[in-house]
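Asker: test case, fold it:
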Amino acid sequence: MVVRIMGEGQVRLAESHLTALDKLDDELLREMENGDGPGFRSTLQALLAKVRELGEPLPDDSLEPSQLILPSSDATLEEVRELLSDDGLIPG
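Answerer: Next comes the predicted model:
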């Protein structure tokens, strides 16, 4: 699957990694619901770091359709709320 991190680019990520990412996504959702700004920031950074760690960067000139779009590392809590579905940032 292709994942876009807004403002950074795309990575190819094996779907088998979604379980690990989903745990961070659930934590991020809880922190957002509780208005935990510092926790939100820390968990968003951890989620994006894990995607970068597990994914293989695509070339900058590659424009493949993204199956998943994640916010940039400096996104605010409000900006991320706008991206959320009922399942969080990562479906499943």
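
Asker: drop to CA atoms for contacts and neighbour counts, all remaining ones
Answerer: OK.

Asker: mind listing the helices for this protein?
Answerer: 18-33, 37-54, 77-83 (DSSP state H).

Asker: for Arg12, find the nearest of those.
Answerer: For the helices of the chain, the distance to Arg12 is smallest for helix 37-54, at 8.8 Å, taking C-alpha to C-alpha.

Asker: now the other sequence, so there's something to compare against:
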Amino acid sequence: MHSSSLFSVIQTRGVCCSQTEERAALEGWVRRRSTPQAWTRRCRIILACGEGASNKDVAAQLGSTPQAVGHWRARFVQYRIAGLGDMPLRAAPGW
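Answerer: Down below sits the predicted model:
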């Protein structure tokens, strides 16, 4: 698959990104040694999803679980790159 069309093709798996800036940002974080490991893993998941791989295939490739891949894929779909960060926890009802 042509790399510039990476994020324009993700819509088949529920991720749609037409901005090459997002791809460049994700790739940049993966390359930096100073990027926290958790962030790097999330970026790698989204980049692999962008190649059209299933959650199961991405999980096997990156040593993760299909559920974790699905979680980060869904967060990216909903919140874009901001969704890959740690989100505030919801307070328990009644607090």
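
Asker: tm score of chain vs chain?
Answerer: Overlay of the two chains. TM-score (TM-score structural alignment, normalised by the length of structure 1): 0.33; 47 aligned residues with a C-alpha RMSD of 3.8 Å.

Asker: sorry, back to before: can I get the helices of structure 1 in JSON lines with mean neighbour count and distance to Val2 of structure 1?
Answerer: Converted to JSON lines, the helices of structure 1 look like this (neighbours: other C-alpha atoms under 10 Å; distance: least, C-alpha to C-alpha, whole Å):
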{"stretch": "helix 18-33", "mean neighbour count": "17", "distance to Val2 of structure 1": "12"}
{"stretch": "helix 37-54", "mean neighbour count": "17", "distance to Val2 of structure 1": "11"}
{"stretch": "helix 77-83", "mean neighbour count": "13", "distance to Val2 of structure 1": "17"}
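
Asker: Trp29 of structure 2 reaches Thr40, doesn't it?
Answerer: Yes: at 6.4 Å, Trp29 of structure 2 and Thr40 qualify as touching, with contact defined as C-alpha atoms under 8 Å.

Asker: any idea how far Leu18 of structure 1 lies from Val51 of structure 1?
Answerer: To Val51 of structure 1, Leu18 of structure 1 is 9 Å away according to C-alpha to C-alpha, to the nearest Å.

Asker: that should have said Arg41 of structure 1, apologies.
Answerer: For Arg41 of structure 1 relative to Val51 of structure 1 (C-alpha to C-alpha), the value is 16 Å.

Asker: then Val11 of structure 1?
Answerer: 8 Å.

Asker: with Glu82 of structure 1 instead?
Answerer: Look at Glu82 of structure 1 and Val51 of structure 1: by C-alpha to C-alpha, they are 20 Å apart.

Asker: for Ala20 of structure 1, same thing?
Answerer: Counting by C-alpha to C-alpha, the gap from Ala20 of structure 1 to Val51 of structure 1 is 10 Å.

Asker: what's the answer for Gly9 of structure 1, then?
Answerer: Using C-alpha to C-alpha, Gly9 of structure 1 is found at 12 Å from Val51 of structure 1.

Asker: all set, thanks.
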